[in-house]
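> Sequence first, then the predicted structure:
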Amino acid sequence: MTISKLSASEQETITDEVLAANLKTQQEKGPDLRQVHPKSHGLVWGEFIVEKNIPDALKVGVFCAPQTYPIWVRFSNGGEAEKRGQFKPDKEPDVRGLAIKLMNVEGEKVLDDEEKTQDFLSINHPVFFVRDVQGYVDLAKVASGQADPELAQAMQPSFAILQKMTSKKISNPLFIQYWSTTPYKLGSQAIKFSIKSQQIETVPDSIPDSQNYLREAIVKYLTDGGKEAIFDFLIQLYVDEEKTSIENPMQEWKEQDSPFIKVATIRIPRQKFDFDERKRLDEGLSFNPWHTLPEHEPIGSVNLARKKIYQELAKYRREQIEKRLREPQPYASVQDEPS
């Protein structure tokens, strides 16, 4: 497996630069609000059911034995908030996310802020839009017009992936497939994972005008329709650096090179979720790929950067929430009207 081209010190320096930029945005948009994937389409409960007949070599960590874990599942948009309480309409181009938090997971975790959880994060595209943490910085330079022509040209593949990611028409977040995009350990092996809906999606001719049509679609299916949603949790095994690159998440692990293997079923029962108390729980939860058993530890440059960035953003957000409760702020500071 090829290691990152960035040295440890370069990785740390660039990660701090990206974190500082994210914290600045968070301060401007609402210090106590979620920075990564801020717009939620719903936080729902369900079950993560480990398969009985998976190959012995894959019986690692949460997959070591057939069992059922209670889970929270959060559906989201990737785009940042326009301002406090105001998000882009769902009909605008965006990446869609699915995050899963398993509970009652025994064993020592990589991070110590949650004792019994295991998180899996995914988006609705098979590849990521930058190769490593330097890509975040370079992308920002190009977007702000500060890049020279050579860098602007070099970043065109990233912009092409972003365009593909955000241009997909979807009718319902329950009906599509999601991918980890970055690799993870499975014991001594390396894998990527995917979460594929068993519901059949009909690609819509046009997107509804409603600003929150994706949340409304989940409500219509789970609550009004009283139906359950089922997903397959699939993994792909590392083959070699040419076909299944560890350090280039912009490269797809193709199914013909590494076939999907089902290791679990995700079941989301019919339920009500579109109410204020659930939304408060949603906003308070922190999803981080480093909320994990060591057996499922994220690998690669992008994931290493996420370890610090996600943890620090969540820590800062929770500190701001506690601060506002401890020392109330005037309206000029809070600005909590949605528009």
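It's in. Computed from a predicted model, the values in this text were never measured in an experiment.
> hey, let's count contacts and neighbours off CA atoms from now on
OK.
> Which residue would you name as the spatial centre of this structure?
L121 (3.9 Å; CA atoms, centre = their mean).
> which residues sit against stretch 205-212?
If you take CA atoms under 8 Å, 6 or more residues apart in numbering as the criterion, stretch 205-212 is touched by 41, 88-91, 169-171.
> ugh, wrong one, stretch 185-192
58, 60-61, 179-184, 235-238, 294-299.
> May I have the secondary structure class of the residue nearest to the centre of the chain?
Under DSSP: H, G, I helix; E, B strand; the rest coil, L121 falls in the strand class.
> what's it in contact with, if anything?
Here L121 is in contact with 97-100, 180, 287-289 (CA under 8 Å, 6+ apart).
> Swap in 6 Å and give it another go.
Going by CA atoms under 6 Å, 6 or more residues apart in numbering, L121 touches A99.
> hang on, the earlier thing: which ones among the contacts of stretch 185-192 map onto strands?
Using DSSP state E, the subset of the contacts of stretch 185-192 located in strands is 179, 184, 235-237.
> mind giving me TSV with those and columns for neighbour count and distance to P126?
Conversion of the ones in strands among the contacts of stretch 185-192 to TSV gives the following (neighbours: other CA atoms under 10 Å; distance: CA to CA, whole Å):
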residue	neighbour count	distance to P126
W179	24	5
Y184	23	14
I235	23	12
Q236	21	12
L237	22	15
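> Counting neighbours, which bits of the biggest helix by length in the chain end up buried?
When the chain is parsed with DSSP state H, its longest helix is helix 301-326. For helix 301-326, burial by neighbour count (16 or more other CA atoms under 10 Å) applies to 301-307, 309-311, 313-314, 316-318, 320.
> ok, second structure coming up, stack it against the first:
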Amino acid sequence: MKLARWCAPRLVWAWALVGSLAACASSPGVVPGSANADGEVIPPGEAEAMAEVTRTLEATVQRGFDQDGHAFRDAHRKAHGCVRATWTVLPDLPPALAQGLFAQPGQYDAVVRFSNGSGQNQDDDARDARGMAVKVRGVAGPKVLNPTLPEDRDTQDFVMTHHPEFFIRDAAEYLAFVRAMDGGGWHQAGWAVRHLFDTVPRILAFTGTRIDNPLHSRYWSTTPSRLGMGQQMKFSAQPCAASQFDTAADSANHTRDRLGENLFRHLSEGPACFDFMVQRRLVPEHMPIEDPTVPWLESESAFVRVATLDIPVQVPDQGSGCENLSFSPWHSLVAHQPLGGISRMRKTVYESTSALRHRLNQTTR
């Protein structure tokens, strides 16, 4: 029962990592039951499962607005801060890596949002996922979506969490999880018992790593994306080798908002930077597209640095400017289109909940 009660609030942040669409056209070129060139295969019942998850999520956002008079993010609600950064694509990349945004060396303005995964504004010491979302601006080229907002027309978003694998395989498993968590204590307990040796350990791993400073953690894409046409990748960001942190001060802080406070303190004293790396899908039989619970082993394909993210000294934005930003893995070049069922689920959720939240709050995205 303790595990079931613990799982229930995690339902909300889990929704942020998935989304839904009641039409298989969410991934162009994917025909149900057959594999496309990127290795995507849509299983039976996916569209129906996605539609039900979306309806539940939208109802949750609306219910929160009705109760509080303000619509918050359905997940990753608590931002530790949004920061300005410079994204630099490295020169002389090998042809296999010089794809899409990485095709030419250059510098771009970027915004980074660090957050907790929960849909609640909870204590930073609580078990939770941690997020890093990067919005690179001024990126030209064909986009996956037909952007209706000016900011989407020249952006490339990279959305990451601090664990390399997701905890659920596909839409059907996720729908079963949603129904159990939404059904009350006995449903939650029954689901936890049935999945005690598969999904539950993955959830505990996904939310179990403690961090003391958002700048001092590694983050992963969890799900795959294209790397140009005909290749696939996962990506990751980790602190640059020369990064220095006051780890004693970070770990000694036990306040409710310690992650944001440690972020603030670090950037008031010095800059930070991340190496952005990609991992090519070199062994397809060991690196599935449709099952993000399976690790892509670095022993079979190492992560290779393709860009750097430099964050100068500044005061992180922890107010409305940060709250009004929208991040989605589908704000993407065609060359980096998200892949797999979990990514297909994320597509509409990110757009629909963001649009709903801004409409209810009468704010501009």
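Now that the structure is in, tell me what you want to look at. As the structure is a computational prediction, the values presented were derived from the model and not from experiment.
> could you flag which of the contacts of stretch 205-212 of the first structure are buried?
By 16+ other CA under 10 Å, the contacts of stretch 205-212 of the first structure give 41, 88-91, 170-171 as buried.
> Could you list which of the contacts of stretch 205-212 of the first structure belong to helices?
Using DSSP H, none of the contacts of stretch 205-212 of the first structure sit in helices.
> Would you point out the most distant pair within the residues you listed?
Greatest spatial distance in the contacts of stretch 205-212 of the first structure: K88 and S171, 16.9 Å, computed using CA to CA.
> What's the end-to-end length of stretch 291-300 of the second structure?
The first and last residues of stretch 291-300 of the second structure sit 17 Å apart, counting by CA to CA, to the nearest Å.
> In the first structure, what range does it match?
Using TM-score structural alignment, stretch 291-300 of the second structure corresponds to residues 248-257 of the first structure.
> got the buried residues for the matching stretch?
248-253.
> now the residues you listed as TSV including secondary structure?
Shown next, in TSV, are those (three-state DSSP):
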residue	secondary structure
N248	coil
P249	coil
M250	coil
Q251	coil
E252	coil
W253	coil
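> which one among those residues gets closest to L162 of the first structure?
M250 (10.7 Å).
> Report the contact partners of the closest one.
Contacts of M250 of the first structure by CA under 6 Å, 6+ apart are 127-129, 131.
> would you list these in a markdown table and tack on neighbour count?
Shown next, in a markdown table, are the contacts of M250 of the first structure (neighbours: other CA atoms under 10 Å):
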| residue | neighbour count |
| --- | --- |
| V127 | 21 |
| F128 | 22 |
| F129 | 24 |
| R131 | 20 |
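> E115 of the first structure: which of these is nearest?
Nearest to E115 of the first structure among the contacts of M250 of the first structure is F128, at 29.0 Å by CA to CA.
> Give me the subset of the contacts of stretch 205-212 of the first structure lying in strands.
H41.
> which one of the contacts of stretch 205-212 of the first structure is nearest E108 of the first structure?
Lowest distance from E108 of the first structure to the contacts of stretch 205-212 of the first structure (CA to CA) belongs to H41, with 31.5 Å.
> What are the neighbouring residues in contact with the closest one?
75-76, 215.
> And W13 of the second structure, by the same measure?
W13 of the second structure makes contacts with 75, 117-119, as judged by CA under 6 Å, 6+ apart.
> before we move on, what about T15 of the first structure?
A305.
> Residue in the second structure paired with it?
T15 of the first structure maps onto M50 in the second structure, by TM-score structural alignment.
> mind checking the SS state of its match?
Going by three-state DSSP: M50 of the second structure is helix.
> From E173 of the second structure, how far off is it?
Relative to E173 of the second structure, and taking CA to CA, M50 of the second structure is found at 11 Å.
> what's the answer for H266 of the second structure, then?
Distance from H266 of the second structure to E173 of the second structure, by CA to CA: 40 Å.
> out of these two, which sits in the more crowded spot?
When H266 of the second structure and E173 are compared for neighbours, H266 comes out ahead with 22 against 13, by other CA atoms under 10 Å.
> Need the counterpart of that one in the first structure.
Using TM-score structural alignment, the equivalent of H266 of the second structure in the first structure is Y221.
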